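how does the following fold in three dimensions:
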Amino acid sequence: MNDINQPHSKGRTKMGWLFREDITRKELIADITKSWERQSGDTLVQTECLAKCFRGGSFSGVLWAVLERRFIKNGEEVQPKQRWITCDLIEYRRGSGWGNKSMDESMHPYYFSCPLKYLNMVPIDEFGGNAEWRPEVMKRHEKRRAKRRSRAVVA
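Got it, this is the predicted structure:
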C-alpha cells in the first residue's frame, strides 16, 4: 500500500530507505504516523494512525502501526474505509541520520513482532491482509508465551 501512503519529508534514499540528518527517532516516528488529509476532486481523503508501537533498541527497530483511510464527500463516507498494518524498519546510520524503510502487511515483511491486537484491529475478512504472514506472527507470539511459561516453571 505504499502508493497510497503519504510521502514523508524529503531526505536521502538508499535502497528503499529514506534517511534524514535533521530528525530524531521520536520525530521520525511522529512524522510516519501523523494524520493527514487531502482533497481528491470533490472527495476528502483522511488518513489516521489508530495505533503504533516501536519494538527495538536504541539504534534500530521496527515501528508497527495500524492506519485507517476514509473517503468523505458532502460530510458522508462515499467508499468503504480502508485499514492496514504497516511495518517500518527504523535505523540510525552515522553520517546519514535516522532512516526508515516502509512496508505493509501485504508485502509479507520478514518481521513478526506485530502486536496481536493489531491483527484484530484489521480483520482480514473485512480489510484484507496477508493470509500467509499472519500465522507467522501468531506462531512467534505463541513461542514467546511458551518460553515465558517454561521460565516460570524453572524459577
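
contacts, neighbours, all on C-alpha from now
OK.

any idea which element residue 32 lies in?
Taking DSSP states H and E as the definition, residue 32 sits inside helix 25-33.

pull out the buried residues from the top helix by length along the chain.
If you go by DSSP state H, the chain has its longest helix at helix 133-154. Neighbour counts over helix 133-154 (16 or more other CA atoms under 10 Å) mark 133, 134, 136, 137, 138, 141 as buried.

chain center to it: distance?
22 Å (CA atoms, centre = their mean, to the nearest Å).

run this one through as well so I can compare:
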Amino acid sequence: MGWLYTHRSKEALIAERLAPTSSFTRDRTVLAHHLVGNELWTVVQWKMRVAQFIEGNAIGDAITFINLDLLDGNQGYWGYKAIPEEMGPYYYGCPLHFLDMATYGLNPAWREALRRHHGDTAA
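Predicted coordinates for the structure are as follows:
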C-alpha cells in the first residue's frame, strides 16, 4: 500500500488511526498503541462480520495483529503508510509486550530481529 495523506495535523491523523471503525467485513479496535517519533505501533483486533474472509474465519472470530503506521507530513497534510507484521516492517520500535498480544500474521524473522534490537538497546 502507498501513502495516504488526509489530515492537517499529526494529532488528528493519530486520533483517526486509533478510533474504532466498522465495515461490511469486520469491526476494528485498537487494543494497544505506542508512538515512537513517526512510528505508530498498534495491536489491532478485527471482529469478523463475514465468514471465510481471512483463512477460513467464522463470523465473530477475533483476528489480532501488530500494525505499524509510518507517519509523514507533506505539503501541509499528514499521512500514513500501514505495514502489518506479516510484511516484515524492518522497523524495531514495537514494544516487546505487543508480541504476546498478537496471534495472526506472525513474522518469526521480524520478531527475532525485534528481540535482538531490544536486547542490544538494553545492553
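
quick TM-score on the pair, please.
Once superposed, chain against chain, the TM-score is 0.83 (TM-score structural alignment, normalised by the length of structure 2); 116 aligned residues with a CA RMSD of 2.0 Å.

average distance between the helix holding residue 32 of structure 1 and structure 2?
Aligned to structure 2 and superposed, helix 25-33 of structure 1 gives a mean residue distance of 1.0 Å (mean CA distance after the TM-score superposition for structure 1).

what stretch of structure 2 does that helix fall on?
Residues 10-18 of structure 2 are matched to helix 25-33 of structure 1 when aligned by TM-score structural alignment.

what residue in structure 1 is paired with residue 62 of structure 2?
Match for residue 62 of structure 2 (TM-score structural alignment): residue 81.

check the secondary structure at the closest residue to residue 52 of structure 1 other than its chain neighbours for me.
Closest residue to residue 52 of structure 1 apart from its sequence neighbours, by CA to CA, 6 or more residues apart in numbering: residue 65 at 4.1 Å. Here residue 65 of structure 1 is recorded as strand under DSSP: H, G, I helix; E, B strand; the rest coil.

and which of the buried residues of helix 133-154 of structure 1 is nearest residue 70 of structure 1?
Closest approach to residue 70 of structure 1 among those (CA to CA): residue 134, at 24.3 Å.

in contact with the closest one, which residues?
residue 119 (CA atoms under 8 Å, 6 or more residues apart in numbering).
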